[in-house]
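Colleague: Take a look and give me a structure for this.
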Amino acid sequence: MTPEMASLLQQHLSGAPAGDTLAQLVGDDPELAAIAQLLSRREQQLEAQLREEELEEERPLDIPLAAEDDRVELLRDQVASFADDVTRIRDTLELVSAALGACPTCLGADDVCALCHGRGVPGSLPPDPVAFDQIVMPAVRAHAFTRSRTGRGLDQENPKTETPDWSTP
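Modeller: Next up is the predicted model:
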């Protein structure tokens, strides 16, 4: 190996540009000049590609992250809404169970309930008087009124005594 080739190899391994040493090796040989020119172009392309990749790594990914942030925020809002629904349902169950004198967790319907083991059916506990007046008494009055009009229960001729449709707001 010639000293020029050793120098070129050493420059290549160190990462330094080898343009000047390559030009010296080529000298006046036209075939080597063409190869040297191709190598030089390829080196420039690779350097440009490397710079571009480095810029891409530094560039923040705002657009996809912004869309992701929007989805995360939407999910957080939905979870908060579900949590509010669960709180309202629990509050309602607590009020109804207090009015009926039943287990506040399962109304006595769950044999593996940690609180009552399925024995907390309505009437198994003393009802809360305020909750009873608020929840049960309106239903008792409506039932009594309906029975007094027909003597049996439902008034078949009066559609207003039918069970209301709660599915529509």
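Colleague: going forward, measure contacts and count neighbours with C-alpha atoms only.
Modeller: OK.
Colleague: In terms of secondary structure, what does the biggest helix by length in the chain contact?
Modeller: If you go by DSSP state H, the chain has its longest helix at helix 62-100. If contacts are counted by 3 or more C-alpha pairs under 8 Å, 6 or more residues apart in numbering; DSSP states H and E, helix 62-100 sits against helix 129-131.
Colleague: what's the helix it packs on in contact with?
Modeller: With C-alpha atoms under 8 Å, 6 or more residues apart in numbering as the test, helix 129-131 has contacts from L95, V96, A98, A99.
Colleague: again with stretch 45-54
Modeller: Contacts for stretch 45-54 (C-alpha under 8 Å, 6+ apart): none.
Colleague: Tell me how far it lies from the chain's centre.
Modeller: In terms of C-alpha atoms, centre = their mean, to the nearest Å, the centre of stretch 45-54 is found 37 Å from the chain centre.
Colleague: what about the residue lying farthest from the centre of the chain, which SS state?
Modeller: Centroid-distance maximum for the chain: D28 at 68.1 Å, with C-alpha atoms, centre = their mean. Here D28 is coil, with the state taken from DSSP: H, G, I helix; E, B strand; the rest coil.
Colleague: Repeat that for P126.
Modeller: At P126 the chain is in coil, as set by three-state DSSP.
Colleague: what about the residue nearest to the spatial centre of the chain, distance to I63?
Modeller: Nearest to the mean C-alpha position of the chain, counting by C-alpha atoms, centre = their mean, stands L75 at 4.6 Å. In this view, L75 and I63 are 19 Å apart by C-alpha to C-alpha, to the nearest Å.
Colleague: Could you also give me the structure for this next sequence, so I can compare it with the first?
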Amino acid sequence: MNDALLDALRQQAGRDAAGADPVLGLLSQMLAQREQSLTRDLEARGQEEGHLEAEARAAQEARRLEDLRGLEEEQRQAARLARLERLRFRLETLEGGLATAQARLDDLALALGACPNCWGEDPECRLCRGRGQPGFLRPEAAAFRRLVVPALKAASRHPEPRAFAGEERPAPERTTL
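Modeller: As a prediction, the model looks like this:
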């Protein structure tokens, strides 16, 4: 019911109260109760809407936080994958260097007649049982000419060890085996 109609009925009831019209008084009382009931319902709905809006905002904030957590996890995962890729590359580089160094040591062992597995340092070695120091086997001639002969020639020309490029002090004195 609109407010103007309600006010008109109240004024009429006030005038008729003097005349004591019981029907109009009862109608006025019912309208007042109805108005109070509607006011309470509106307030309750307003509070409920406020709660619903607050819940909607909270749910929206929760979704936003979850999205942010997801983005952070994706960034962490991408960083882990990048770090893993760098480690994988480093491992491949180290494995390649190790294979190269092992091949050089094998060639040198052949040139010196040493056990290629342990160089005579492992008493449980299956090949030499710890006796495979340089000279244990007959040196392979091609490897000896390629690796040892140039070193012997250089040693006879330069009795002092030469410093490597960028090295300020002379290399430490080496002892023979």
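Colleague: What's the TM-score once they're superposed?
Modeller: TM-score of the superposed chains, computed with TM-score structural alignment, normalised by the length of the first structure, equals 0.60; 130 aligned residues with a C-alpha RMSD of 3.1 Å.
Colleague: circling back: let's have the contacts of helix 129-131 of the first structure in a markdown table, adding distance to T105 of the first structure and neighbour count.
Modeller: A markdown table is the format used below for the contacts of helix 129-131 of the first structure (distance: C-alpha to C-alpha, whole Å; neighbours: other C-alpha atoms under 10 Å):
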| residue | distance to T105 of the first structure | neighbour count |
| --- | --- | --- |
| L95 | 11 | 19 |
| V96 | 11 | 23 |
| A98 | 11 | 24 |
| A99 | 14 | 24 |
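Colleague: returning to that earlier point: distance of the residue nearest to the centre of the first structure relative to D62 of the first structure?
Modeller: In this view, L75 of the first structure and D62 of the first structure are 20 Å apart by C-alpha to C-alpha.
Colleague: what kind of secondary structure is L65 of the second structure in?
Modeller: For L65 of the second structure, the secondary structure call by three-state DSSP comes out as helix.
Colleague: sorry, that was for R41 of the first structure
Modeller: Using three-state DSSP as the criterion, the local structure at R41 of the first structure reads helix.
Colleague: residues in contact with it?
Modeller: Residues in contact with R41 of the first structure (C-alpha under 8 Å, 6+ apart): none are found.
Colleague: Kindly report the same for F144 of the second structure.
Modeller: For F144 of the second structure, the contact set (C-alpha under 8 Å, 6+ apart) comprises L110, A111, L112.
Colleague: any idea what the last one aligns with in the first structure?
Modeller: The criterion is TM-score structural alignment: under it, L112 of the second structure has L100 as its aligned partner in the first structure.
Colleague: what's around that match, how many residues?
Modeller: A count of nearby residues for L100 of the first structure, using other C-alpha atoms under 10 Å, gives 24.
Colleague: Counterpart of D110 of the first structure over in the second structure?
Modeller: Under the alignment (TM-score structural alignment), D110 of the first structure maps onto D122 of the second structure.
Colleague: how about that match, what does it touch?
Modeller: Contacts of D122 of the second structure by C-alpha under 8 Å, 6+ apart are R129, G130.
Colleague: Helix or strand: which one has it?
Modeller: Counting by DSSP states H and E, no helix or strand carries D122 of the second structure.
Colleague: so where does the alignment partner in the second structure of V140 of the first structure fall, helix or strand?
Modeller: Per TM-score structural alignment, the equivalent position to V140 of the first structure in the second structure is L152. Assigned by DSSP H and E, L152 of the second structure belongs to helix 149-157.
Colleague: Also A144 of the first structure?
Modeller: Using DSSP H and E, A144 of the first structure maps to helix 137-150.
Colleague: By neighbour count, which bits of that helix are buried? Give me those.
Modeller: Going by neighbour count (16 or more other C-alpha atoms under 10 Å), the buried part of helix 137-150 of the first structure is T146.
Colleague: next one: it to chain centre, how far?
Modeller: Per C-alpha atoms, centre = their mean, the centroid offset for helix 137-150 of the first structure relative to its chain is 48 Å.
Colleague: helices or strands up against it?
Modeller: Using 3+ C-alpha pairs under 8 Å, 6+ apart, helix 137-150 of the first structure is in contact with no helix or strand.
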